[in-house]
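Engineer: With the input below, show me the fold.
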Amino acid sequence: MERLVSASLRQIQYVLAVYETGSIAKASRDMHISQSSILAAIDNAEQDLGARIFDRRKGRGVVLTAMGERYLAAARRLLSAEREFRHSLLISGTPHGPLRIGCFEPFGPIMMIDVLRKLRERIGYFEITLLETDQVSLKRALDRGEIDVAVIYDLGPDFDCTIEYIGRAPPHAMVHVDSPLARHDEISLEQLCREPISLLTLPLTTTYLMTLFDYTSQKPTIGFRSSHYETVIRAVSSGFGGTILNAWPANPLPTEANTKRLRLLEDLPAPNIVTADHYGDQKPPNLIEFIAELKEHVALGYRHLTPS
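Structural biologist: Prediction:
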C-alpha cells in the first residue's frame, strides 16, 4: 500500500532549510518562523519517510542520515517541479499577476518602493511581496522558488540563473552638512578619512568597503558600525562622521536630513546592480516591466555621479 504524504510543500522547504543552514535555530531565523514549526515539519517528513532524516547531536547541530539524503534529493526534484508549474502559470497569465521580489536589504528603502509605485501607476494594481535580506539568503530563496526575482549586487555567491545588468553603482561619500567637507561636491578618500567613519556591516559589504581604503595612504578610524543602511545614514545625520555608500537614490531618503552625498575623486572598483531569475527568456509580463522600470530608476539615481 502506498504511503500518503502529509508534509506540505512549505514544510518540505523547512526541512531543506534545516539541512542548508545546519541547525533548526538557524533555519528558524532564515525562514522567519518558530522553531516549533520547523520541528513539526521534520516530524511530518519523517513520518512520511518512515525513518529519521536527521540525527540531532549536541554540539554538532543536525546530521543528515542516509535516508535523509534520499528524502532531500526527492524534495529538491519536487520543489523544482513546483517552481516550473508556477512559472508556467505566470507566463500564461496577465501583467497583473502576483510578483515576489527579493532584494539586497539596502535597496528596499533606496529604490524598491519608488520603482514599484511607478510600475503600478503604469500597468495597474498587482500583488507584490518584497523580501529584504542579505545576498546569501536571497540565493536560497530564489533556488527554493520563494521569490521570482532577486535584485542584488554582482558580488558574493554565484547565482546560477539568468542575470540581467541594471546599472553600475560607484562608491560615493556622505557627510554631515556641518562638516567642512560639505562645502565640496566631490572629495578624495584621504579627505574623508579625516573624519570618523560610520561603516555598513552587512555580509560581504564590510570587506568590499574596507578594501576601498587601500586606495589611500590614510587609514580610516571606524567610529560606528551597523548592519542597517538607514541606521548608518542616521548616524551620519547625527554627527557620527562620514561614510561610504554605493546605492544613490533618485530622491533623498527622509533619514538623509542634515547630510550631503559627495562624489569621490578616485576611480574605485564598483559593483553592478543586477537581477537574477530562473525564467530565462520566458519571463512573465510584469517581471519584464519591473526590470525595465528598475533600469530607468537606477539610471536616474546615478546621474548625480556625473559632474555637470
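Engineer: use CA for all of it now, contacts and neighbours both
Structural biologist: Noted.
Engineer: Would you map the strands across this protein?
Structural biologist: 54-57, 61-64, 99-104, 128-133, 149-153, 162-168, 172-176, 186-187, 197-200, 222-226, 243-245, 259-264, 272-277 (DSSP state E).
Engineer: Let me have these in CSV, extended by mean neighbour count.
Structural biologist: What follows is those, written out as CSV (neighbours: other Cα atoms under 10 Å):
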stretch, mean neighbour count
strand 54-57, 14
strand 61-64, 17
strand 99-104, 22
strand 128-133, 16
strand 149-153, 25
strand 162-168, 17
strand 172-176, 24
strand 186-187, 18
strand 197-200, 25
strand 222-226, 16
strand 243-245, 23
strand 259-264, 22
strand 272-277, 22
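Engineer: Relative to residue 21, which of these is closest?
Structural biologist: Across those, residue 21 has its closest neighbour in strand 61-64 (9.5 Å, Cα to Cα).
Engineer: Quick one: the strands of the chain as a markdown table, columns for distance to residue 110 too.
Structural biologist: Formatted as a markdown table, these follow (distance: least, Cα to Cα, whole Å):
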| stretch | distance to residue 110 |
| --- | --- |
| strand 54-57 | 41 |
| strand 61-64 | 37 |
| strand 99-104 | 11 |
| strand 128-133 | 12 |
| strand 149-153 | 12 |
| strand 162-168 | 14 |
| strand 172-176 | 15 |
| strand 186-187 | 21 |
| strand 197-200 | 15 |
| strand 222-226 | 17 |
| strand 243-245 | 12 |
| strand 259-264 | 14 |
| strand 272-277 | 13 |
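Engineer: how deep is the closest residue to residue 137 other than its chain neighbours tucked in, by neighbour count?
Structural biologist: When the adjacent residues along the chain are set aside, residue 137 lies closest to residue 30, with 7.3 Å between them (Cα to Cα, 6 or more residues apart in numbering). For residue 30, the number of neighbouring residues by other Cα atoms under 10 Å comes to 17.
Engineer: do the same with the one 5 residues further on
Structural biologist: The burial metric for residue 35, expressed as a neighbour count using other Cα under 10 Å, is 16.
Engineer: Let me see the contact set for it.
Structural biologist: Residue 35 sits next to 24, 25, 28 when contact means Cα atoms under 8 Å, 6 or more residues apart in numbering.
Engineer: Sequence B follows; please return its structure for comparison with A:
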Amino acid sequence: MHSSPFTLRQLEYFVAAAELGTITAAAQSCFVSQTAVSLGIAELERVLGVQLLMRQRAKGIALTPAGRRLIRDARALLGEAEQLSARAAEDSAGLSGSFGLGCFTTLSPFILGSLMIEFTRQFPHVSLDIQEDDQPMLSEALLAGNLDVAILYDHLLPDGLDRVPVLEARPHVLLPTGHSMADQPTVSLVELAREPMVLIDVSPSRENWAAMVNSLGISPQIGIRTRSFELTRCLVSEGFGYAVLLQRPMTTTTYTGSGVVVKEIREDVAPRRIIAAYPSELRSTKKIETFVDFARAHMPQH
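Structural biologist: This is a model prediction of the structure:
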C-alpha cells in the first residue's frame, strides 16, 4: 500500500485559505501560525505539481484553475475523514448524541411510540428529535440535513434519498357500523364508488388512493376531504361516507364514541411499502445504520 504524498492537514490549510481569502484568516481558523499554513500549502502544490493559489498583494489570495478543480474533492475528502473519525468514536464509546427522526403524520401514532420506547431503552445515550409532517416537508428536511432518517411511504419521493424497506401496509375499507355492507366478509371498491367517500387529503395518501382507483378504473364520489386520520374515522362512524385507509388502530371506537367496521377489499390492490429514508450524499453513519436495522426488526405490525 502506497502512502499519500500529501496530508489531510495540508488539505485543511488549502481549503481554509481558499474559503477565507487570506493566509492570516486560515491560520486563525486552523489555530496554527501563518508560516505553518504557507509551508503546508506550498508542500501540497509541490507534490501535486500545480499551483493552487495566487497571492495577490493587498487583495489576499485567489484560486487558480487547478485550485478550483481541486477544492471540491478536497472538501469531500476532509468530510469523509471527519465521518470516519466520528464512526470510530461511536464504535469505541457506543451510540450517543442527538438523532433527527422524521415520520409521516398518519404513520407516527402507529409506529413512533413503540419504536421510541424500545430504541431509547437499548440506546439510552441517544436523544431522539422527532418531526411529524407530510412527505414533501420531511423530504426537504432530509435533503437539507435537518433530519437523519425519516419513515415514509415509498411513493413520490425526490431523488437524492436512499431507501430501506421496513414494512408493508395493505389498504382496507372503513365503514360505519350500520352500513349495508358491514356484515359482508369483504367489500368491493367498485360497488362503494357510488357512495360518498371521506378522503385524507395529504400527500402521499391522496396519491396512493388515486393510483389505486385508477388501477380499478373507477371514479369515487368525494364527499369530505380532511387532513386528519382520526377525524376521518369520526366522520365515517357518523355516516358521512366510507374511507380507504392503511393504518389499523387497535380499537374500532372513535372519538365521538361511535364505532367503525374494518373490511378487507375484494379487489386485488397492491400493498404500500413503508421505508426508512436518508440522504444519499450523506454516507450512512453508525447511528443511521443502527436505527434502520433496529426499525426493520422492531416495526409494529399494525
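Engineer: Let me see the TM-score of these two.
Structural biologist: TM-score of the superposed chains, computed with TM-score structural alignment, normalised by the length of structure 2, equals 0.62; 230 aligned residues with a Cα RMSD of 3.7 Å.
Engineer: coming back round to it: and of the strands of structure 1, who's closest to residue 10 of structure 1?
Structural biologist: Closest among those, using Cα to Cα: strand 99-104, at 15.8 Å.
Engineer: quick one: the closest one to structure 2 mean distance?
Structural biologist: Its aligned residues in structure 2 lie a mean 1.2 Å from strand 99-104 of structure 1 after superposition (mean Cα distance after the TM-score superposition for structure 1).
Engineer: for that strand, the distance to its chain's centre please.
Structural biologist: Mean-position distance between strand 99-104 of structure 1 and its chain equals 8 Å (Cα atoms, centre = their mean, to the nearest Å).
Engineer: And for stretch 239-253 of structure 1?
Structural biologist: Per Cα atoms, centre = their mean, the centroid offset for stretch 239-253 of structure 1 relative to its chain is 18 Å.
Engineer: Same check on stretch 164-174 of structure 2?
Structural biologist: Distance, centroid of stretch 164-174 of structure 2 to centroid of chain: 18 Å (Cα atoms, centre = their mean).
Engineer: Could you do stretch 100-120 of structure 2 as well?
Structural biologist: Centre-to-centre, stretch 100-120 of structure 2 and its host chain are 13 Å apart (Cα atoms, centre = their mean).
Engineer: What residues of it count as buried?
Structural biologist: 100-108, 110-112, 115, 119 (16 or more other Cα atoms under 10 Å).
Engineer: what does stretch 13-27 of structure 1 give?
Structural biologist: In terms of neighbour count (16+ other Cα under 10 Å), stretch 13-27 of structure 1 has its buried residues at 13-19, 21-24, 26-27.
Engineer: Kindly report the same for stretch 277-295 of structure 2.
Structural biologist: Buried-residue list, stretch 277-295 of structure 2, by 16+ other Cα under 10 Å: 277, 278, 279, 282, 284, 286, 287, 288, 291, 292, 294, 295.
Engineer: show me the contacts for the third one.
Structural biologist: Neighbouring residues of residue 279 of structure 2 by Cα under 8 Å, 6+ apart: 142, 143, 145, 148, 160, 161, 162.
Engineer: The residue nearest the centre of structure 1 and residue 173 of structure 1: what is the separation?
Structural biologist: For structure 1, the residue nearest the mean C-alpha position is residue 104 (2.3 Å; Cα atoms, centre = their mean). Per Cα to Cα, to the nearest Å, residue 104 of structure 1 is found 20 Å from residue 173 of structure 1.
Engineer: Equivalent analysis for residue 26 of structure 1, please.
Structural biologist: Counting by Cα to Cα, the gap from residue 26 of structure 1 to residue 173 of structure 1 is 35 Å.
Engineer: Same check on residue 55 of structure 1?
Structural biologist: Distance from residue 55 of structure 1 to residue 173 of structure 1, by Cα to Cα: 50 Å.
Engineer: about what we covered before: so of the contacts of residue 35 of structure 1, which ones are in helices?
Structural biologist: Within these, residues falling in helices by DSSP state H are 24, 25, 28.
Engineer: mind giving me CSV with those residues and columns for distance to residue 45 of structure 1?
Structural biologist: CSV is the format used below for these (distance: Cα to Cα, whole Å):
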residue, distance to residue 45 of structure 1
24, 14
25, 18
28, 17
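Engineer: What is the burial count for the residue nearest to residue 16 of structure 1 when sequence neighbours are not counted?
Structural biologist: Spatial nearest neighbour of residue 16 of structure 1, excluding adjacent residues (Cα to Cα, 6+ apart): residue 72 at 6.7 Å. For residue 72 of structure 1, the neighbour count with other Cα under 10 Å is 18.
Engineer: likewise the one 5 residues further on?
Structural biologist: By the other Cα under 10 Å criterion, the neighbourhood of residue 77 of structure 1 contains 11 residues.
Engineer: dump the residue contacts of residue 25 of structure 1.
Structural biologist: Residue 25 of structure 1 is in contact with residue 35, counting by Cα under 8 Å, 6+ apart.
Engineer: Check residue 189 of structure 1 too.
Structural biologist: For residue 189 of structure 1, the contact set (Cα under 8 Å, 6+ apart) comprises 213, 215, 216, 264, 265, 266.
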